[in-house]
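Asks: have a look at this prediction, sequence included:
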Amino acid sequence: MSFSRITGLAASTIHTDTSGLREGQVQMPTFDGTIPAYYAAPADVPAPPVVLVIQEIFGLHEHIRDVCRRYAQAGYLAVAVELYQRQGDAGQYTDTAALIRDIVAKVPDEQVLADLDASADWAATQGGDITRLGVTGFCWGGRLTWMYAAHSDRCKAGVAWYGKLATGHGPLQSRHPVDVAAQLRAPVLGLYGGKDSSIPLEDVRRMEAALAEGGPIAQQSRLVVYPKSGHAFYADYRPSYVAQDAQDAWAKCLAWFDQYLV
């Protein structure tokens, strides 16, 4: 189901104030041209730390833009890129299986990682301090948060929200967080639902074991499981939203970034 079909139906949907922010849509340069992006930053904070926000499976929609504003209100320059731009428009789909088949499965990790690197470069041109660079993502983007933390030597911390750990969304994704746990270049906080049928607790335990067997950075990472929540418990525009766990996870997320980026 697309975001456009379900947004506005949930009374829990959060709308973050833009007062005190600079924000908007941009065409961001990347390795093969430009792609749409959204950013938000505090208007009066010089050289804020940067958080790259990776979309969930439905693309760069209003919930992800609002998350950027939440980070901006917390003192970060946040930027999110339309990472499906070359493959198609996720907003045109009402069937998740078709969306995965037609678009998501055709998005290679290498393309995403390059676009995220370009996002960091762009943030630096907007006054962001990329010596204090973090990454976060939800669902599809949660998996890529782990992958980016293993890829980038500039990333200082990550927060992965219910991202797959041992599988992906298509044949182009041949490696997964459990495969790169020992190669992390930045510590990652993983936030997971104990009732998430798409990410079994066995995968969480496998990831914990892989992190424990890694080096010092891997061992700084940790996973938090909310026993009563399922997948997408932070998505306030969806029926899956669990307010108490979402609020607790958000507080842990900000504390994690404050520890490593501020």
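Replies: Here it is on my side, so go on.

Asks: make it CA atoms for all contacts and neighbour counts henceforth
Replies: OK.

Asks: residue 136 belongs to a strand, doesn't it?
Replies: Yes: if the criterion is DSSP: H, G, I helix; E, B strand; the rest coil, then residue 136 is within a strand.

Asks: need the three-state assignment for the closest residue in space to it that isn't next to it in sequence.
Replies: Distances taken as CA to CA, 6 or more residues apart in numbering put residue 159 closest to residue 136, at 4.7 Å, once the chain neighbours are dropped. Following three-state DSSP, the label given to residue 159 is strand.

Asks: residue 159: neighbour count?
Replies: Per other CA atoms under 10 Å, the neighbour tally for residue 159 reads 32.

Asks: wait, doesn't it sit right on residue 145?
Replies: Yes: the pair residue 159 / residue 145 is scored as a contact, 6.9 Å apart, by CA atoms under 8 Å.

Asks: which helices and strands sit right next to the strand or helix carrying residue 179?
Replies: Assigned by DSSP states H and E, residue 179 belongs to helix 177-180. Judged by 3 or more CA pairs under 8 Å, 6 or more residues apart in numbering; DSSP states H and E, the packing partners of helix 177-180 are helix 140-151, helix 201-212.

Asks: following element in sequence after it, please.
Replies: Next along the chain from helix 177-180, counting by DSSP H and E, comes strand 188-193.

Asks: which secondary structure elements does that following strand contact?
Replies: Packing partners of strand 188-193 (3+ CA pairs under 8 Å, 6+ apart): strand 155-161, strand 222-226, helix 243-261.

Asks: and among these, the most buried is which?
Replies: Most buried of the helices and strands packed on strand 188-193 by mean neighbour count (mean count of other CA atoms under 10 Å) is strand 155-161; its value is a mean of 27.

Asks: and the comparison structure, right after this:
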Amino acid sequence: MTKEFTRRKFIATATLATGFALAVQPISAKTITTDAKGLIVGAVKIPVADGELPAYRAQPATGSNFPIVLVIQEIFGVHEHIQDVCRRFAKLGYVAIAPELFIRQGDVSKLSSIDQIRPIVAKVPDAQVMSDLDATVNWAVRSAKGNAERLGITGFCWGGRMTWLYAAHRPQVKAGVAWYGRLVGDATPVTPKHPIDIAASLKVPVLGLYGGKDTGIPLETVQQMQARLKTGQSQSEIIVYPDAPHAFFADYRPSYREREAIEGWQRLQAWFKRQGV
């Protein structure tokens, strides 16, 4: 298979998911649905080196010079929950964009098991993600009336880890909020660094929101990250909700914890506002 054919195939098959990812069924009755009244919403294409990246965009229907928020997906891709989060941001006056960052490796929205999803996600290089997010910011400025000087980022689970890493990659980011993203791990060609490795040198203020009962992210790793952040100058913070499990913000899943999710969302807004996003 030639590189050119691979590129044509990527362009032709790159589409945005509709509805919820198959692996997250059944959907909770507590799922939040944000309407699109007063907004411009829908799928867009982000030009990247090897084709076009599908993304979901939400922004106010009127105005310009909007602050930009990159919304980084969970392991399940840019499905309805992530799209709804974008609409929530747009209601607050942001242009919010969630690029589909796994699309070259596979369409995770059509897979019925997390065990099928993990091998695909494991192939996604951090460097590729950083480049795709740079391209997304460029698109937001060029095509969505975004202001790159008021740039924020937030992500969930897999996207929480990427929030820390992108804040280190692009010091022009004004603020980040990382929801229960993994902090430590082995260095590999695909994942050469982890948040713990960049904590001391981080310049961008990142707020971490973590659950004390997250079985996938040991509390001792959160404490290690807190200690490492104190040696730097980013003024980053980590809040731990003692009784919250992993994915406590995911209102479509049984892990959802309404009190912690609402408080976390309020903290996010205050953090962004304080940092000028």
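Replies: Good, I have the coordinates. These numbers come from a predicted model, not from an experiment.

Asks: how close are the two chains, by TM-score?
Replies: Overlay of the two chains. TM-score (TM-score structural alignment, normalised by the length of the first structure): 0.94; 257 aligned residues with a CA RMSD of 1.6 Å.

Asks: just to revisit the earlier point, make JSON lines out of the helices and strands packed on helix 177-180 of the first structure and add distance to residue 59 of the first structure and mean neighbour count.
Replies: JSON lines is the format used below for those (distance: least, CA to CA, whole Å; neighbours: other CA atoms under 10 Å):
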{"stretch": "helix 140-151", "distance to residue 59 of the first structure": "9", "mean neighbour count": "26"}
{"stretch": "helix 201-212", "distance to residue 59 of the first structure": "25", "mean neighbour count": "17"}
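
Asks: quick check: which of those is nearest to residue 238 of the first structure?
Replies: Residue 238 of the first structure sits nearest to helix 140-151 of all those, at 16.0 Å, using CA to CA.

Asks: Provide the aligned range in the second structure for that closest one.
Replies: Taking TM-score structural alignment as the measure, the second structure aligns residues 158-169 with helix 140-151 of the first structure.

Asks: quick one: that stretch to the first structure mean distance?
Replies: Taken over the aligned residues, the distance from stretch 158-169 of the second structure to the first structure averages 0.2 Å (mean CA distance after the TM-score superposition for the first structure).

Asks: hmm, who's touching that stretch?
Replies: Contact partners of stretch 158-169 of the second structure, identified using CA atoms under 8 Å, 6 or more residues apart in numbering, comprise 72-75, 126, 130, 153-155, 173, 175-183, 194-195, 198, 201-204, 206.

Asks: give me that answer again for 7 Å
Replies: Residues outside stretch 158-169 of the second structure that contact it (CA atoms under 7 Å, 6 or more residues apart in numbering): 72-75, 130, 153-155, 173, 176-183, 195, 198, 202-204.

Asks: again with stretch 187-195 of the first structure
Replies: Counting by CA under 7 Å, 6+ apart, 146, 157-162, 201, 217-218, 220-231, 249 sit against stretch 187-195 of the first structure.

Asks: how does it look with 8 Å?
Replies: So stretch 187-195 of the first structure is in contact with 146, 149, 156-163, 200-201, 217-231, 233, 249, 253, 256, going by CA under 8 Å, 6+ apart.

Asks: what of stretch 201-208 of the first structure?
Replies: Under the contact criterion CA under 8 Å, 6+ apart, stretch 201-208 of the first structure has outside partners 165, 166, 177, 178, 181, 194, 222, 223.

Asks: pull the number of nearby residues for the aligned partner of the fourth one in the second structure.
Replies: For residue 178 of the first structure, the aligned position in the second structure is residue 196, judged by TM-score structural alignment. Taking other CA under 10 Å as the criterion, the count of residues near residue 196 of the second structure is 21.

Asks: what does residue 27 of the second structure give?
Replies: 14.

Asks: and residue 38 of the second structure, by the same measure?
Replies: 12.

Asks: residues contacting it?
Replies: Residues counted as contacts of residue 38 of the second structure (CA under 8 Å, 6+ apart) are 60, 61, 62.

Asks: contacting residues around whichever residue in the first structure pairs up with residue 42 of the second structure?
Replies: Aligned by TM-score structural alignment, residue 42 of the second structure pairs with residue 24 of the first structure. Counting by CA under 8 Å, 6+ apart, residue 24 of the first structure touches 38, 39, 40.

Asks: how about the nearest residue to residue 72 of the second structure, chain neighbours excluded?
Replies: Closest to residue 72 of the second structure by CA to CA, 6+ apart is residue 155, at 4.2 Å.

Asks: could you find the closest non-adjacent residue to residue 40 of the first structure?
Replies: Nearest non-adjacent residue to residue 40 of the first structure, counting by CA to CA, 6+ apart: residue 23, 4.1 Å away.

Asks: specify the local secondary structure of the one you found.
Replies: Going by three-state DSSP, the secondary structure assigned to residue 23 of the first structure is strand.

Asks: how near is the counterpart of residue 203 of the first structure in the second structure to residue 35 of the second structure?
Replies: The alignment partner of residue 203 of the first structure in the second structure, by TM-score structural alignment, is residue 221. According to CA to CA, to the nearest Å, residue 221 of the second structure stands 38 Å off from residue 35 of the second structure.

Asks: one more: residue 242 of the second structure?
Replies: For residue 242 of the second structure, the distance to residue 35 of the second structure equals 32 Å [CA to CA].

Asks: over to residue 189 of the second structure?
Replies: 41 Å.

Asks: looking at the two, which is more packed in?
Replies: Neighbour count, other CA under 10 Å: between residue 189 of the second structure and residue 35, residue 35 has more, with 12 against 9.

Asks: that's all I had, so thanks and see you.
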